[in-house]
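Peer 1: Mind folding the following:
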Amino acid sequence: MTALPDWMRPPRAEGWFAEDLDRLPEAPRHTELIDGALVFMMSPQRSWPGRLVTGLTVALMEQAPETMEVEREMTIRLDARNRPEPDLLVTTAAYDPERTWYEPADVSLVVEVVSPESAHRDRTVKLRKYAEAGIPHYWCVEDEDGAPAVHVYELDEPTALYAPAGIFRGSLHRPVPFEISIDLDKLTPPRGARKGPDSPEPDPL
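Peer 2: Below you'll find the model as predicted:
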């Protein structure tokens, strides 16, 4: 058995707290804190989720009003023991190049793209935690044979629970948190797609 590196040992008997993530430069990228436990993205990143998140980021940035910013892979400090890192978020907070996390009150929309290792957290744990923190809108994106299916939820404030607001395939049109219209089929190429014989070659460097 290999001994754990020192940085993986909790700094106190109570375990990890949200502020501890900023003191772990050795931790793998995309480390989250869920219920006081560190969660790592250990498997290699597949191409499909990365392309999808990039496509969604560009689409939302093009349509977001000037009062909103679009960020990817930034943590949200839900409380002292929870600091998840969604794939994408929309915030009303002003841009700060030194920022490492957001408050829930500043987040209007959270987007999670489901992977095999994140499926339980995205579909159940984060669904509950983002709602309890008061984040108004949550999208959970599923891979349906290479095509994105966006499960949209809206916060029901009296119960602090998310209510399903639709499953979108092919295209997504939403009036909140701002007017959004996205051609989902154009976000990622279909499985097995290859460059055709008539496709232009890239310019040489």
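Peer 1: From now on I want contacts and neighbour counts done on CA atoms only, so please keep to that.
Peer 2: Noted.
Peer 1: now the helices: where do they sit in the chain?
Peer 2: 47-63, 119-120, 126-132 (DSSP state H).
Peer 1: Name the stretch among the ones you listed that sits most buried.
Peer 2: Ranked by mean neighbour count, the helices of the chain are led by helix 126-132 with a mean of 19 (mean count of other CA atoms under 10 Å).
Peer 1: give the contact list for the most centrally placed residue in the chain.
Peer 2: For the chain, the residue sitting closest to the mean C-alpha position, by CA atoms, centre = their mean, is D87 at 2.1 Å. Counting by CA atoms under 8 Å, 6 or more residues apart in numbering, D87 makes contact with 53, 72-74, 110-113.
Peer 1: how near is it to D122?
Peer 2: 11 Å (CA to CA, to the nearest Å).
Peer 1: overlap in contacts of these two?
Peer 2: By CA under 8 Å, 6+ apart, the residues touching both D87 and D122 are 112-113.
Peer 1: Of the contacts of D87, which is the most crowded?
Peer 2: E112 (27 neighbours; other CA atoms under 10 Å).
Peer 1: and that one, what does it touch?
Peer 2: By CA under 8 Å, 6+ apart, the neighbours of E112 are 86-88, 122, 139-141.
Peer 1: Just put the residues you listed in a markdown table and tack on distance to T57.
Peer 2: Below are the contacts of E112 laid out as a markdown table (distance: CA to CA, whole Å):
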| residue | distance to T57 |
| --- | --- |
| P86 | 12 |
| D87 | 9 |
| L88 | 7 |
| D122 | 19 |
| W139 | 13 |
| C140 | 14 |
| V141 | 13 |
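Peer 1: for comparison, sequence B:
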Amino acid sequence: MGALMTAAEPLPAWAVPPPGGFTAEDLDRIPDLPPHTELIDGSLVFVSPQKYFHSLTMFLLEAGLRATVPEHFGVVREMALKLGRRNRPEPDVMVLRAEAVTDEAEETGYRAKDAVLVIEVVSPDSEERDRKRKPQLYAEAGIPHFWRVEKGEGRHPVVHVYELDTTTGAYVPTGIHRDRLKLPVPFDIDIDLTAIDRL
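Peer 2: Predicted structure coming up:
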């Protein structure tokens, strides 16, 4: 007796992009998208499983920022950021203007003008996006501060700090921090990066 042939399951609607690509609003309407799906240049980007370093680093930076953040700012993690019609990335950590975060906490994302600092922890599958395309998009959107975090020795994070040059509209590097992240902007920040060993 021959093997039974079964019909292939139909592709989900989001597997085929519409003409011109997807839009930021599509992410809220498409059912059953994988968690943490991003939109970059009209294309859906699916996130691979995180490594433990990524999770530890996000926790360390989020906790460090929350320890010193002034009342007029808020700290969020893994939330969508609408940069325009065709771009809606999900930074690992963000500092936002406090008025963007509602008391009801029902928002699914924020606007570029709400963001003061965006942080990307580089993963092997997102190196190109985190090092090149996302910083371009954040700078073009006018976000004043950007941090790119790379894995150093062991589990130690290395934080590359950038500020927006409003004349050129591009980020300029202002420092590389390995053991301690001490900055005066966007507010007084002092994070012991070696504390990751105690997490």
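Peer 1: what TM-score do we get after superposing?
Peer 2: Between these two chains, after superposing, the TM-score reads 0.89 (TM-score structural alignment, normalised by the length of the second structure); 188 aligned residues with a CA RMSD of 1.6 Å.
Peer 1: Pick the one among the contacts of D87 of the first structure closest to T188 of the first structure.
Peer 2: Nearest to T188 of the first structure, judged by CA to CA, of the contacts of D87 of the first structure is V53 at 9.5 Å.
Peer 1: Quick one: residues contacting that closest one.
Peer 2: 72, 87-88, 113.
Peer 1: Strands - which of those land there?
Peer 2: 72, 88, 113 (DSSP state E).
Peer 1: Redo the helices of the first structure as TSV? Include distance to G15 of the first structure.
Peer 2: Formatted as TSV, those follow (distance: least, CA to CA, whole Å):
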stretch	distance to G15 of the first structure
helix 47-63	31
helix 119-120	23
helix 126-132	19
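Peer 1: Among these, which comes closest to H173 of the first structure?
Peer 2: Between H173 of the first structure and the helices of the first structure, the shortest gap by CA to CA is with helix 47-63, which sits at 11.8 Å.
Peer 1: State the span of the second structure onto which the closest one is aligned.
Peer 2: Counting by TM-score structural alignment, helix 47-63 of the first structure pairs with residues 52-68 of the second structure.
Peer 1: Check the gap between whichever residue in the second structure pairs up with E103 of the first structure and P173 of the second structure for me.
Peer 2: Under the alignment (TM-score structural alignment), E103 of the first structure pairs with R111 of the second structure. In this view, R111 of the second structure and P173 of the second structure are 24 Å apart by CA to CA.
Peer 1: Touching, L52 of the first structure and K186? I think so.
Peer 2: No: using CA atoms under 8 Å, L52 of the first structure makes no contact with K186, being 9.4 Å away.
Peer 1: corresponding residues in the second structure for stretch 151-171 of the first structure?
Peer 2: Stretch 151-171 of the first structure maps onto residues 160-180 of the second structure, going by TM-score structural alignment.
Peer 1: Buried residues of that stretch, list them for me.
Peer 2: Under the neighbour-count criterion of 16 or more other CA atoms under 10 Å, stretch 160-180 of the second structure has 160-164, 169-171, 176, 178 buried.
Peer 1: Just the terminal-to-terminal distance for that stretch.
Peer 2: With CA to CA as the measure, what separates the two termini of stretch 160-180 of the second structure is 12 Å.
Peer 1: what residues does it touch?
Peer 2: 135-136, 139-140, 142-150, 152, 156-159, 190-194.
Peer 1: In strands, which of these fall?
Peer 2: Those of the contacts of stretch 160-180 of the second structure lying in strands (DSSP E): 145-150, 157-159, 190-192.
Peer 1: which residue in the first structure lines up with A195 of the second structure?
Peer 2: Match for A195 of the second structure (TM-score structural alignment): K186.
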